[in-house]
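Engineer: Take this sequence and fold it.
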Amino acid sequence: MSPNTFLKKARRERGLTQVHLAEKLHVAVQTVSSWERGERAPQPGVRKRLCEILGKSPEELGLPPLDGGSLHASTQQDHVPLTVVLSTAEEDRVLPEGASERVRDVASVQEEEQPRAVRRNIFAYAYEDVNRQRMLTRVHERWIKGVFEESLYRLTLLVVPLQERPDLLEDPWQEVFQKSPLPSHSLPPGTRITQVYDQADGELLILGEPGSGKTTLLLELARHEIARARHYERYPLPIYFNLASWAERQLPLEKWLVEEINTKYRISPKLAQIWIEAEQIALLLDGLDDVTPEYRTACIQEINTYRQKYGLAPVVVCCRSADYMAQPARLALNKAVVVNALTTEQIDEFVALAGQDLAILRLALQRDAALREMASTPLMLNTLAIAYQGVPMEEVLTDGSFHIQRNRIFAKYVERLIERGGATTKTYTSVHIKQYLTWLARHLQVRNQTEFYIERLQPDWLENNREQHHYQRTVIRLVTSIQCIVGGALAAWLKGGLKNGVVGSGNGILGLFGGGTGNSMLGWMAPGIGGGSQGGASLILILSIVIWLVSILVGSPSLPTLTLRAIWHGLRTGLRTGLKFGLIISPFSIALFTALGGLMHGISYGLGIGFFLAMLIGLLSGLGDGLRHQQEEPPEKVSFKDRLVDGLIFGTGGGLSFAIVELLLQVNHQSTIIYSFIAALFYFLAFGFGGGTRLFASLGKTIQPAETVAWSWKQMAQDMGNTIKKSLLVALVTLVSVGVIIAGITSLFFADPAYGLHYGLVFGTISGLIVGIAGMLTSMLQSGWSSDILADDQHTIPNEGIARSGRNALIGACIFAPIGGIASGLATGIGFGLLGQLSTWPVMAKAFAVMIAVVLFVIFTIAHGGIAWIEHYTLRWYLWKWNRIPRNYVDFLNCVTNLALMRNVGGGYMFTHRLLLEYFAQLAPSQDGRSVSALSENKELGAYQELSAY
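Structural biologist: Predicted coordinates:
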């Protein structure tokens, strides 16, 4: 037997050693040790004391249940208990009276397979199969502790009357024997759903009206079956599924189950498939009525197809009666039961137990037949009890249609819960609580969701295209502003104390690594490209090229495959863009430098700076379009107004960051103003009108958090060949493009082709190598570094996913940015040392290593998880601005949870009942003023008006 890890873990959580626990239980230390080794199980008397000391149920400690086999210590109502007799000296087995043949078969098969000498008690936990125990624990924690035990009417769990309906099922023998369906009949009072399940041999359909307790019965059954599965080594695993998500893609049920087990319970698809094929999963399928009507029949047919393939696997389905009967298909199961209305005796007994608090309600129920009908389900009976506790008779008696009455009751119920909240609701008024819950309920209903996780908010929760446009532009501006600010700061840091384009005071990054002052460290490259752009300005030019191209690569969904058509497209785009912006920038530059040093100085420097900025924009735009060509959808058209606002934002950000760094470096103020304005103009045009906002194509469309991350060396190795090939091609295209353009322009200014070719070769090589390295790292990251969202059952803290996404983004950036920086520094050293033949290449290499590492850190953080963080909180800000949610959403959701309007499920929230969700959803007005649910369910037009007046 494998160790009882559950018991061992619980002991350690209490801070107890085996010695301390043995002393508390008055047993030997060896006895406690044998329990944890799985060799023995404690006697019932000791087991009870053990549960009290460790504060857990027997199931949670990996032990048989208490009280002679009842499946839960607090529940004595199961009529078919698993009578467990465990002895440390004997290995007796007692099967329950009336247990299904399936249970007996499992027992007999296991007895035959195990030799007598090593045979263990069949009721002992299957410690050997850790995966089974983990699965059972996840279902129990999620649905039994998280939902069933916290349900709205958990304190008054009524034994609802059941009626068997054979006519609601598909009978495969109908055509053979031409027999009439068996008549429906009521089951004996007090019949438990577990008894019906056993009699149906695990094949059951549960129908009922809204609020009748169908889901509660299903979860009660799940709790019972979890306990059985813990004791029977080969007993099917009961797993809860909600069919609402099936309608999204209408997959074959088997494939959908594998995906649900993987995403919801974090079990590998391979293991899930093994369990399914071995018929080791008992499907507890809730929410068939949540499947949209047009797909409901197809869903039933999928369930029947699954049953044909896995006929011995237990299947239980829950649905509202009207929704099931409204479609033609029938489920092929053994039994169907309908949850009947509570009897008058049950209602009277329930109300009588409350004494004087519900005396008026009891009298009203006797007088008002309509109210008595409303109270015929457990949910509405509890709702009435809370809503009308101690109110006058005239407020209890009702009139109007059923839906109007029910809405009135829920309105009173909500008000009463809010009033009871007292201090809890000081932060939020009753109006705000209803407003926020109405918005949330409507969106959950539209999406067929029952659980809400804050991190699952998406842009499509916004009301219309106008709101989505505002949100998307804001996200784009935030992300691109970060890019411009970083670029401007790095350019100023590299420029240092430039004066008239020459490296000057040594306060910049080159001076930090020993470059000294002046332009001597650039050697023969000191004249620069020409036209006023001397060596220092040329370095800024190459840095800008690299930053832009690295941003394009890292922000792309995959490394592009370049074609001749893409390259030609990029060249045309770049040439056209460069000429256009050259005509715009040059006049401004000439005017600025004329004011600084006279007309000739203005023409020389202004024309050169303006021309090269335009060339830079054209080059980057062309290369960017070439790299993106054929790999993403055509960019959305951006209006002139948006372009103008974008340009002003980005220009201001880039220019200010440039100026601030220069001031910190104590650069001449006049020079700072001129070059800051030039930087602002560059970012204004490049990112406002030159296509810079398309660096991340999917910004603001879908939030994709990186809540969990994993690294796969195997996958990276498999993709390495294709990665190297693509990276070399991108590097070659960049090298040639940058080298040819810079060589051509340099030769034009200096009339020296040899100088120009040499200059272009150095900068082209540096650009190509750094971009190739960035592409290589990006591709490695995308193939080896995988990210995903957390399974619902793994959420323990509200909004945990977004926090994890931000943290994982920083981790990934901390790993890859230094690698990219070092590799880029080496590439710079190759360019300046081997090709440029400069003795100061180590200084250049160190400086570019630091700057590229900073660039990669920022871009990797944004592209691989940081964007999700920005998008999420931007969306939250807009929803708060438009009065859809409160500023502190977690605090609000905890508040309404304390009011019992919602309940916490791990790190998520759900309404305490679907009827309550529907009540709030129908309060949301549609475009024509009517409530959403009134339109969707064809209710009376006056329902909403009466409710509003109430």
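
Engineer: use CA for all of it now, contacts and neighbours both
Structural biologist: Noted.

Engineer: Name the SS class of K24, please.
Structural biologist: Classification of K24 using DSSP: H, G, I helix; E, B strand; the rest coil returns helix.

Engineer: Could you also give me the structure for this next sequence, so I can compare it with the first?
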Amino acid sequence: MEQNQDIGDSSLQNSEVQQTQANRDAVSFQNSQANQVTINNIILRMFSNPQPPQVNWEWGQRLLKEKQLPDIRQRLTDTLGKQRIAMSVSYAEQLSWVSRSLQINGQDYGTIDANKLLIEIFERDDINGKLLILGAPGAGKTTALLGLAEQLVWGALQNPKTVIPVLFELSTWRDDNQSIEQWLIEQLYELHGGKPKYKIYEGWLEQRVLLPLLDGLDELGLERQKKCTIKLNEFARHYPHVVVCCRIKEFEAVNLKLNNLRGAVCLQPLSDLQIQDYLHSLNSSKLWSVIEGNPNLINLLNPTSENEPGLLRVPLFIKLVVDVYDPQQPISNKADLLEKYIDRQLSRDTREQERRQNKEGGKWAYKTVEDEPAWQQTRSTLSWIAKRLQDNNTVELLIEQMQPTWIESQHLRRRYRLIGGLIFGLIFGLIVGLIVGLIVGLIFGLIVGLIVGLIFGLIEGLIEEQGQEEIFLVEAFQISISRVARREFLVDLIIGLIGGLIVGLIFGLIIGLIFGLIFGLIFGLNFGLIFGLIFGLNLGLIGGLIFRLKEELKVRSQPNQGIWNSLQSMLWTTALSYPLGVIGIMAVLVARRVAEKHDWLDLPGILLRNSPQYFFPGLFVALFFGFWLGGGAACVQHFCLRLVLWQSGAIPWNLAQFLNYCVERRLLLRVGGRYRFLHRELLDHFANSGTAHLR
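Structural biologist: Reported below is the predicted structural model:
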């Protein structure tokens, strides 16, 4: 074992050890009592300080149990297979990329014990919870991080009120001036929900109980990676625990140290013995003899001209070779290997064979092989998705988070705005027409309302408003009856009533002036102000209710769940708004009678006799609030977006079915309602392979 130490420079070069127990990091450790004890002891040693009561530990435990641990284990299973077979890897310490003294109390920490879990390296006195994980593309960095995350999350669940480890994707750091603290808080709210007014996540950071596990630093691009590295150094200077994962080539290119991390490990290329052991575990030992006897394959064991590891010494690619190797089709480079893997997974023979071998009788995305999308359509759609993910600096796809900015061409964006504008104009015109119809006659009111609505929708659709197209979901209701919740509900209700009153009076004054031109100024103002007063109070009441009740649900168990939740929220909002909608229609009738100088004593009888006139229109008023406050608008926008993308040939109409098919083909991975490519290398390959012409 070679070591070259320079204590004065705080560096240790090429201290390489065989981490023959690396399987223990990626493979479930629960069957090992010794590993469980080790993890529990580490959690208690590192995080057992008395924790302040203001930390919301209940929310943290729910997040770990319901989201983090299931997601981590699903991703490990998808990466390693149901048996979670991992290959042993070698770690080399790369302390030149971090900054710390190598000796503490005279002890040398230059070597890694081959029998240690990664969490034990993370705990070492000299590293003390500040670790950098490096490696070549496909070397297993993310798998190592997931293995460490599984150990930390499991230990945190076994030992409540100690630490809250959470995975983050640094590719979503989009604001160069944003601190890591602000970004973490933003991501926690965006990914896991909660109300910002309670400052749950701010408390986690202030009390140092959040343990950020940061993947994907290399996905930012060199310039932004450099800026992010500076921000990470600022964060790690005062924060006690953090793990960062990055490709070594991109990290070296930036030429900036993470000075405030204390340890760095780099996953090394596989040795001949490690490759043979892995092939043996898959009953593919003969493939090694084939490699040794094939000059082409031997060449793939050697480093590339860019000093990258040989293709067959990278775990991801040796796995793919096991799947696709054919003596009649030699493999010459990475792109060639990925192409052969894609072709194999999409070939009809492979698809039919897998259906025959499906002894468990699982449900397929498409009923028959004939129903499955064509080879070219699959490639084209995956290329389009990969490009959109790259453009948005993300590695995960949620169908409901697709935005109009994903539409590439100007004429398609105009088509999207026009369709959306006409639909919204039609809905708005129908509702306004019914209300106006109570005053001037139903037929005339509907004609006027629809004409005005369609003109408004046409104008709205033709005018491009930058930054105004984002689709905002309203996903669920969360009703609380605690004393604090009741007090906050009352405050929101009062604010809503006051705001509604002001808006209603202004709106009523405008309506009154318009009607005054037709029926006389006195009648118009009386009608407008009374209508505005009653309708505005109802608007405020509904707004106060919805503002207090709506709360985004962040657990994604099904594809496109956010849109279905928004549709459900629209129905709830409509139901809650209906009684108030009826009252609003009654306000029109009352305002009209008062403006006509009817006796107030006659109003109860008039309202009773005319009840059929406001029960049905009240439904449309309720639908109006359901669309604009309850999530209906998001559903319409999403429908228009999907329609335009489908018409252009970018995606199939049933996108969830297509994505599930790609999961079956092992091109994508799925966790709940989230999809990601099998590996970042595959995402990059699809993104660079071009897309079909869009109509």
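
Engineer: in the stretch 851-950 of structure 1, which spans are strands?
Structural biologist: The residue ranges that make up the strands of the stretch 851-950 of structure 1, judged by DSSP state E, counting those that start in this stretch, are 902-905, 908-911.

Engineer: residues in structure 2 aligned with the first one?
Structural biologist: Against structure 2, the aligned range for strand 902-905 of structure 1 is residues 668-671 (TM-score structural alignment).

Engineer: distance from the matching stretch to structure 1 after superposition?
Structural biologist: Aligned to structure 1 and superposed, stretch 668-671 of structure 2 gives a mean residue distance of 1.2 Å (mean CA distance after the TM-score superposition for structure 1).

Engineer: What separation do you get for the closest residue in space to R100 of structure 2 that isn't next to it in sequence and V243 of structure 2?
Structural biologist: Here the nearest residue to R100 of structure 2 in space, its sequence neighbours aside, is R262; by CA to CA, 6 or more residues apart in numbering that works out to 5.5 Å. Here the criterion is CA to CA, to the nearest Å. By it, R262 of structure 2 lies 10 Å from V243 of structure 2.

Engineer: Quick check: neighbours shared by the two?
Structural biologist: Where contact means CA atoms under 8 Å, 6 or more residues apart in numbering, the residues bridging R262 of structure 2 and V243 through contact with each are 130-131.

Engineer: Longest helix in structure 2, by number of residues?
Structural biologist: The helix of greatest length in structure 2, counted in residues with DSSP state H as the criterion, is given as helix 483-519.

Engineer: Can you name every helix or strand that it contacts?
Structural biologist: Packed against helix 483-519 of structure 2 by the contact rule (3 or more CA pairs under 8 Å, 6 or more residues apart in numbering; DSSP states H and E) you find helix 521-549.

Engineer: thinking S271 of structure 2 is in contact with R313, fair?
Structural biologist: Yes: between S271 of structure 2 and R313 a contact is recorded at 6.9 Å, counting by CA atoms under 8 Å.

Engineer: So if I had to pick from the two, which one is more boxed in?
Structural biologist: In terms of neighbours (other CA atoms under 10 Å), R313 is the more surrounded of S271 of structure 2 and R313; the figures are 22 against 17.

Engineer: give the contact list for the more buried one.
Structural biologist: By CA under 8 Å, 6+ apart, the neighbours of R313 of structure 2 are 269-271, 275, 301.

Engineer: Can you find the partner of L63 of structure 2 in structure 1?
Structural biologist: Using TM-score structural alignment, the partner of L63 of structure 2 in structure 1 is M135.

Engineer: Report the distance from stretch 542-553 of structure 1 to the chain centre.
Structural biologist: Shown here is stretch 542-553 of structure 1, whose average C-alpha point lies 31 Å from the average C-alpha point of the whole chain (CA atoms, centre = their mean, to the nearest Å).

Engineer: Over to stretch 908-922 of structure 1?
Structural biologist: 21 Å.

Engineer: so what's L915 of structure 1 up against?
Structural biologist: Taking CA under 8 Å, 6+ apart as the definition of contact, the neighbours of L915 of structure 1 are 210-211.

Engineer: switch the cut-off to 10 Å
Structural biologist: With contacts taken as CA atoms under 10 Å, 6 or more residues apart in numbering, L915 of structure 1 has the following neighbours: 210-211, 379-380, 406-407, 410, 921.

Engineer: Map it across to structure 2 for me.
Structural biologist: Aligned partner of L915 of structure 1 by TM-score structural alignment: E681.

Engineer: For its match, give its distance to G155 of structure 2.
Structural biologist: When distance is defined by CA to CA, E681 of structure 2 is 32 Å away from G155 of structure 2.

Engineer: With L232 of structure 2 instead?
Structural biologist: Using CA to CA, we find L232 of structure 2 at a distance of 26 Å from G155 of structure 2.

Engineer: again with L117 of structure 2
Structural biologist: The span separating L117 of structure 2 from G155 of structure 2 equals 13 Å under the rule CA to CA.

Engineer: residues shared between the contacts of the two?
Structural biologist: Between them, L117 of structure 2 and G155 share these contacting residues under CA under 10 Å, 6+ apart: 38-39.

Engineer: residues touching the residue nearest to S926 of structure 1 when sequence neighbours are not counted, list them.
Structural biologist: Taking CA to CA, 6+ apart, and ignoring the residues beside it in sequence, S926 of structure 1 has V932 as its nearest neighbour in space, at 5.7 Å. When contacts are counted by CA under 10 Å, 6+ apart, V932 of structure 1 is found next to 442, 445-446, 918, 920-926, 938, 944.

Engineer: Buried ones among those residues?
Structural biologist: Judged by neighbour count, with 16 or more other CA atoms under 10 Å as the criterion, the buried members of those are 442, 445, 918, 920-925, 944.

Engineer: Is the residue nearest to S70 of structure 1 when sequence neighbours are not counted part of a helix or strand, or is it coil?
Structural biologist: With sequence-adjacent residues excluded and distances taken as CA to CA, 6+ apart, S70 of structure 1 is closest to P81, at 5.3 Å. Classification of P81 of structure 1 by three-state DSSP places it in coil.
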